Each structure stands twice: as C-alpha cells, then as structure tokens.
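Colleague: Using only what follows, build the 3D model:
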Amino acid sequence: MTQQESHSLNWDDLKYFLAVARTGTLRGGADSIGANHTTLARRVEVMEERVGSRLFDRSKSGLVLTQLGEDLLPYAERVEEEMTAASRVIVGRDAVPKGTIHISLPHGLAMTSIMDDLALFSDRYPDINLNMNFTNNVVDLTRREADVSLRVANEVTEDVVGRKLVQMSQAAYCTKDYAQKVRNNGGEGLSLIGFHEPDTETTAPWIKDSCYPKAKLRHRVSDIVPLITLAASGMGMAYLACNLGDRHPGLIRAPFQKPLPYRSIWLLLHKDLKNTARVRLFVDFLAGQIKSRRNEFWVSGTVANGEG
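Modeller: I've put the predicted structure just below:
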C-alpha cells in the first residue's frame, strides 16, 4: 500500500467520524446512525490508522477531538452535505408512487384525527410505506433525517418547502367532576398541570395570560401523554390543543373560558423532494384532509357551565 493510499478516506470513514464527533461517545455515535457499537469503534480505529494519528482523545466527559480531528471536521461536514444533496436529487427523480416515506411528527399528533388520515392514505396507496418517527425534537430535513415533517409551531424559518395548514386553538380541559369545582373567579383555588419549566414558582407567564390567572401550577410533566392522563384522572386542569382535548372521552373543556389562539400545524419537506411521486401524493393528500377539517382545529366560543 502506497503512502497516498494509506492516508485515503472514504465516505463511510467520515460518517462514523462525524457520529462520534457530534455525540462525544462511541455508544452515542453508534445509536445516532443505527450502527453497532463494536463496529463503530473498529471503524474509528481503522480511520486513525489510515491517517496515522489520533482523531479523538479520551476525557472525563467522553471523547474530544484532537487538533487533527478539529481540522478534519469542517471537511467531513461538507462531504456530508454533498452526499445528502446527491441523495435528494436521486430520490427527487423517483416518479413511481411506491416505496417508503420517512415522516417526523410530535407525540401529541398521535392522539388526533391525523392518525385516521394516515390510515386512509395507507389504504389507498398500498405500495407506499410510512416510516413514522414520533418525536418532539426538530429534525433536520436538509440532512434527510426525514422526508416529511409535521410540526406544531408559530413559524418555520428553515430552507424547506413549508405549508401552514391550520392554526389551532387551545383550552383548559378537566374531568366532569373537576369542572364542578370551577367558578367564575379566575381559577382561584384550582390546580393546573403543566410542563417542566425553568422557574419553580406556582405561577408562570402563560397562566397569567390564561382564563384562570389565579390558578396554581401544582404539577409538572415532561410529555403530552402523562399530561392528558393525569388531567383525565382528576388531578387538575391541563391546557391542550382543542383538536386533542375534544377527542378524549374523559375530558371536557373547563367552564368559564374562551379558547385561546395556539400554534399552527405545518407540513414541511425539503425542496429537492417536492417532485417525488410518493412524497407529492402524501403531502397533497394530508394537506387536503387536515384543511377540510379546519373547524376541528380552530374553535371558539365561551364555555359557561362545564358541558364542554
């Protein structure tokens, strides 16, 4: 093997290198790209043998880049960008409505009528498979972490093709029994269930702007599922998107409130995939379904007595 060959790199080398550089551990890097931990460790070792120097040093916090590793990082990232761009071009030329669509969407949408839309799409297009990743993390469409992303947000600023489908409204939900405790007094004496927030006070800015500014934030959770479950167990009131809260059989809108504006549902894809047959079919179908039920997502009117 010549000296030039011994120092040569390929895309697989750089892929493993980037995975470790971004996570700081071999195990984290392996998990991030779906590789075996032992395989990743070996590939990094081989890569270091090829370049004739260490790329990572061990520290108490994990693996850190050596100077050579730091110098190599921007080149590896540019290669990654070029490879993913090439992949998008190839996929974008696919004109046959079959294959797999990778979709990212937040946990909360799993409990809405959008799941019925996905089931209907699957029934109509049996040659298209849906690979769904339910996560509250914002995926990077430019790196092909997903083909299509459903996102709940006020605005989207990335370089993607985006459709703002519907704006949602939100309201406080509780059980029928808990609703009997609610009076037209700004929520005085009532408990709210919310998400983890930086402050540790019993009130938060969003409570002051709500229909129950005197209610106390007693309980906190990390995810939408326990938020809904605890509200349905009678622990207190929880603010939910109306298209989600109205669908739960154990919850009603709490009395003496008017639904408030919430975020919008966006349907996003990378611009290079907009002419891919299966992606175009999916995006057009889902956008049409959701928009046709606009009143399900945006509701108004004051609840006066807890009848929901």
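Colleague: hey, let's count contacts and neighbours off CA atoms from now on
Modeller: Fine.
Colleague: ok, which stretches of this structure are helices?
Modeller: Along the chain, counting by DSSP state H, helices occupy 3-6, 11-23, 26-33, 37-51, 67-92, 114-124, 176-179, 205-208, 224-232, 242-245, 277-292, 294-297.
Colleague: what's the longest one packed up against?
Modeller: I take that to be helix 67-92. If you count contacts as 3 or more CA pairs under 8 Å, 6 or more residues apart in numbering; DSSP states H and E, helix 67-92 packs onto helix 11-23.
Colleague: Enumerate the positions of the helix it packs on that are buried.
Modeller: Neighbour-count burial for helix 11-23, counted by 16 or more other CA atoms under 10 Å, picks out 13-21, 23.
Colleague: Distance from that helix to the middle of the chain?
Modeller: With CA atoms, centre = their mean, to the nearest Å as the basis, helix 11-23 stands 23 Å off its chain's centre.
Colleague: Check stretch 38-49 too.
Modeller: Counting by CA atoms, centre = their mean, stretch 38-49 is centred 32 Å from the centre of its parent chain.
Colleague: Quick check: buried residues in that stretch?
Modeller: Buried, per 16+ other CA under 10 Å, within stretch 38-49: 40-41, 43-44, 47-48.
Colleague: again with stretch 140-154
Modeller: For stretch 140-154, the neighbour count (16+ other CA under 10 Å) marks 141-144, 146-152 as buried.
Colleague: Between those, which sits nearest Arg78?
Modeller: Arg143 (11.5 Å; CA to CA).
Colleague: Looks like the closest one contacts Glu81 (just checking).
Modeller: Yes - with contact defined as CA atoms under 8 Å, Arg143 reaches Glu81; the gap is 7.1 Å.
Colleague: ok, and the closest non-adjacent residue to the residue sitting nearest the centre point of the chain?
Modeller: With distances taken as CA atoms, centre = their mean, Asn136 lies nearest the centre of the chain, 3.4 Å away. Excluding the flanking residues, the one nearest Asn136 by CA to CA, 6 or more residues apart in numbering is Pro106, at 4.7 Å.
Colleague: ok, the one you found to Arg263 distance?
Modeller: As judged by CA to CA, to the nearest Å, Pro106 and Arg263 stand 13 Å apart.
Colleague: Give me the common contacts of these two.
Modeller: Taking CA atoms under 8 Å, 6 or more residues apart in numbering as the contact rule, Pro106 and Arg263 both touch Val152.
Colleague: one more to put side by side:
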Amino acid sequence: MDAHRSEFGGTPHHLGRVAEVERIAHIAFGQGDIHVSETLRRGADLGQSRLAGARPIGCRLGGAARGQHQGRGQRVKSVTLPTHNNSPLDTQAPQIVAVRERWNARPCTHILRGCSIGPVDWGDLRYVLAVARAGSALRAAQQLGVNQTTVLRRLEALEAALGVPLFERRRSGHKLTPVGERVVRTAECVEREVQDLMSALDAHRRSLSGSIRLTTSESLAARLIAPCLRSFQERHPDVTVELLVADERLDLARGEADVALRASSTPQGAGVVARRLPDAPWTIYCSRAYAAERGMPRSREEIAQYDVIRMEGRMARLEGSRWLAEAAAGAPIRCRSNSLTNLVSNLKAGLGLGALPTIIGDAESDLVRCFPPPPELTSQMWLIVREEIKDHAHVRAFADHVATYIRRIVAEADSARQA
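Modeller: The predicted structure is shown next:
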C-alpha cells in the first residue's frame, strides 16, 4: 500500500481506482499479471476521446511477465478511462473496447517479444466449427467436401496464430480445450452474423425499386421483352419498366433511354456499356397457305421465282433485308414495309416471301422456313446500358434478367429445331 501511495500521491480514491483499472486492464488485454499506474498528467489533449475528469492510464507488466520481457514495469499500452464522479468503470466502454480491439489486431513487437499473436484468418473458424460439431477432422472434411489434410492444416494455422491449442487430439477424435470452447462460441456468433448478412442482402435484392426506360424495336418488344417483363416483375415488383418501342435508335449516352435491346453490329460511341447476346440467324419465310398454293424456294438461287416482300427505311439496312434484296434481284415485289411486325402480318396474309430472324419467324405457327438459315445470314444482338447507371442495383438486376432470359429462349429454340 505504501508503494502505491508513493507512486500515486496517496489518496484512497486513487488506490481504489487503480485496483479497478487493473481488473479492467486484465479484461481488455487478457494478460494474467498486469498492474496499472497513473501518470499525473491532467487536462491532456485527448482529441475526440477527451472527457471531463479523464486521466491517461499507463499499463505495466508485473510479476513473472515483467521479468520475461526485459525491464521492470515497461509501458506497453495506454488507455484513457473516465474517473468523473467516481462512476464505476464499464468493461464495454468505447475506450476499453477500442484498446481491446487494437490489442487483438496488432501483435506485440519490440517490448513483448515472444508473445506475438499473428493475424487470424476468419475463414479458419469454419473449420473449427466443423470439427467441433463432427467430433473429428475426418468427418468434418466429409461434411465440408475437402480433404482431411486441409482441415488439419487450417486448424494448425489457427492454433499457431492464437498460440494455444483448441483441441485435444485423441484416438477417438477431437475434443475441445477450454480455449477451444470459447473460440467455438465466438465462431458461432460470426456464423450467425454472416447468415444474417446474407439474409439481409437477399432481402435487399428482392426489394429493389426504381424505374428503367428500355428502348427496342417493335418486333423484339413483342417477341422477347413482353414475356420477359412478366417474370422480372414477379421477382422485383417495385421496379417499373417504361418500354419505348421505336425502330429509330434513341441515344442512351444523352439520356434518351437507360437500356436498349438491339439487333445490330457492335455498338459504337462513348457513354454506354454493351453486353453481347447470342447471334440471331435469319432465313426466308412464307405462309403455309402460300407454300401450299405456290410452293417455296429451296435455296437462294430459287428466290427470284417467287413474290417477295421488301423492307424500306431503316429496316432496309438490316442484314436479312440486304441479303434478300441481293438474292431476289428481278423478283416481283408485292409489298414494302418499314416494320418487322408489319412484315410478319404481310407474310401471314400470303403476300409472298420475306426475311425474318428465326427467333421471330419460328414463333409464328402460320409461317414456315423455306430453307435453313444460311451461315452468312446472321445479325448480332446487344443489350446496351447507359454507363453512368450501369452499377445501379435495379438496372443491373434487370440487365442480368433480360440477358439470361434471351439466352434461354435462343437455346430452347435451337434444341426444338434440332429435335
């Protein structure tokens, strides 16, 4: 007691506080033999941690630990603890928690040589839990789908980082040590937190909201987007999709639309990002009634013998339109159209032959292919997103959904045709 009086100024309040701080320092630092001394600096500038009546408290090693680390009473950490109004020290006070976290996050260096705690790989906790629950490394490995050596290596790595054994190795399996039991309790907390986080993220994905302006052609809107929107809105009912159907191309970079589905060559220009979808093969179609009455061509060379329906305007620049114009040079033109949707109607009416993407033509039961798609007659399909919104959660979810849907539809159409 006299030694404490000579160091701290001899007030009973100080002695009581020092005893309590020793207890808290033991909790904070996990050391078995720690003594606390108070430096007599008052009113120090403690930055954001400055408290009324607060004093810097220096922690010193004592006893055997002090002898092991060279030099009696070397300072190893400092923490500011409140002593205002003689209130009891709170083991969960931000100052204590912060010191404990800093202590656990950093190994001792030049002062506490020999007791360094290395960084912990939180992934190793999964292996500790598995072994604790299964009772052996072999059964844990089977449950995790990894090799037994992997489980043992991860356990040894964690034990080396912590500096204590977590399991007793027995012929019958693995039994937790007292420290191992504490690690398992912590690992279970981490597991629950991760599960809660994943549940929260899943709920967030399901509760996306916002609006998206999608532009595409009339034919692609009818064949692909309309059925795709139904399944998307079942998953994300709070996302509104505004469909801008137009054969002219809106400028996404200028904000005229957010997303575009286009059958075209590689998109050019800045301010957009593009995802390539499966190519769309084209071929020549006619109605079943026309084929029954007039027959139908079996190759490119026979097309000129039949009536054709030609495209005009922007539609005339499509791959299929240009291919048909070259193949049907000199053939009678019965109708012209600037819309693929109208072209389908004209074909079903029996007005002649026309070129369509198979993803559109095959969906019409009244139409038949005249011959398989020529290898050279394909067009690229692109899903384009305005760059500045590409990372918005609801936009990304919509783009992923559309791309997945179109790939599935194309694959199913190919499988049905091959069957």
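Colleague: OK, contacts around the residue nearest to the centre of structure 1?
Modeller: For Asn136 of structure 1, the contact set (CA under 8 Å, 6+ apart) comprises 105-107.
Colleague: Specify which member of the residues you listed is nearest to Arg88 of structure 1.
Modeller: Arg88 of structure 1 lies nearest to Leu105 out of these, by CA to CA, at 20.4 Å.
Colleague: The corresponding residue of structure 2 for the closest one: how many residues sit nearby?
Modeller: Following TM-score structural alignment, the counterpart assigned to Leu105 of structure 1 within structure 2 is Thr216. Counted by other CA atoms under 10 Å, the residues lying close to Thr216 of structure 2 total 23.
Colleague: Same check on the one 5 residues further on?
Modeller: Under the neighbour criterion other CA under 10 Å, Ala221 of structure 2 is assigned a count of 20.
Colleague: same question, Gly295 of structure 2
Modeller: 13.
Colleague: Could you check how far it is from Gly320 of structure 2?
Modeller: Following CA to CA, the distance that separates Gly295 of structure 2 from Gly320 of structure 2 is 21 Å.
Colleague: now Ala65 of structure 2
Modeller: Counting by CA to CA - Ala65 of structure 2 and Gly320 of structure 2 are separated by 85 Å.
Colleague: same question, Ala399 of structure 2
Modeller: Going from Ala399 of structure 2 to Gly320 of structure 2 by CA to CA gives 27 Å.
Colleague: Could you do Gly58 of structure 2 as well?
Modeller: 83 Å.
Colleague: One more: Pro281 of structure 2?
Modeller: In terms of CA to CA, Pro281 of structure 2 sits 9 Å off from Gly320 of structure 2.
Colleague: Just want to know which of the two has more residues nearby.
Modeller: Neighbour comparison, Pro281 of structure 2 and Gly320: the larger count goes to Gly320, with 23 against 20 (by other CA under 10 Å).
Colleague: Please, which helix or strand holds the more buried one?
Modeller: Secondary structure assignment for Gly320 of structure 2, by DSSP states H and E: helix 319-327.
Colleague: quick one: that helix to chain centroid distance?
Modeller: Between the centre of helix 319-327 of structure 2 and the centre of its host chain there is 44 Å, according to CA atoms, centre = their mean.
Colleague: so what does the longest strand belonging to structure 2 touch, helix or strand wise?
Modeller: For structure 2, the strand with the greatest residue count under DSSP state E is strand 272-287. Based on contacts counted as 3+ CA pairs under 8 Å, 6+ apart, the elements that strand 272-287 of structure 2 packs against are helix 340-348, strand 354-357, helix 358-361, strand 367-369, strand 378-386, helix 393-418.
Colleague: tell me which residues of it are tucked away?
Modeller: Going by neighbour count (16+ other CA under 10 Å), the buried part of strand 272-287 of structure 2 is 272-274, 277, 279-287.
Colleague: Repeat that for stretch 92-109 of structure 1.
Modeller: The neighbour-count check on stretch 92-109 of structure 1 (16+ other CA under 10 Å) flags 92, 94, 97, 101-109 as buried.
Colleague: Now the equivalent of Asp366 of structure 2 over in structure 1: closest residue in space that isn't a chain neighbour?
Modeller: By TM-score structural alignment, Asp366 of structure 2 lines up with Gly250 in structure 1. Leaving aside its sequence neighbours, Gly250 of structure 1 sits nearest to Ala232 (CA to CA, 6+ apart; 5.5 Å).
Colleague: Aligned against structure 2, show me the partner of that neighbour.
Modeller: Aligned counterpart of Ala232 of structure 1 in structure 2: Lys348 (TM-score structural alignment).
Colleague: isn't its match right next to Ser287, touching?
Modeller: Yes - counting by CA under 8 Å, Lys348 of structure 2 does reach Ser287; the two are 5.1 Å apart.
Colleague: Now for those two: what residues contact both?
Modeller: Joint contacts of Lys348 of structure 2 and Ser287 (CA under 8 Å, 6+ apart) are 366-367.
Colleague: Where does stretch 138-149 of structure 2 end up in structure 1?
Modeller: Using TM-score structural alignment, stretch 138-149 of structure 2 finds no match anywhere in structure 1.
Colleague: ok, and what's touching that stretch?
Modeller: Contacts for stretch 138-149 of structure 2 (CA under 8 Å, 6+ apart): 127, 130-131, 133-134, 137, 150-151.
Colleague: Looking at these, spot the one nearest Phe167 of structure 2.
Modeller: Distance to Phe167 of structure 2, by CA to CA, is smallest for Val131 among those, at 9.2 Å.
Colleague: Show me what the one helix or strand that closest one maps to is packed up against.
Modeller: Using DSSP H and E, Val131 of structure 2 maps to helix 124-134. For helix 124-134 of structure 2, the packing partners by 3+ CA pairs under 8 Å, 6+ apart come out as helix 137-144, helix 148-162, strand 173-176, helix 178-206.
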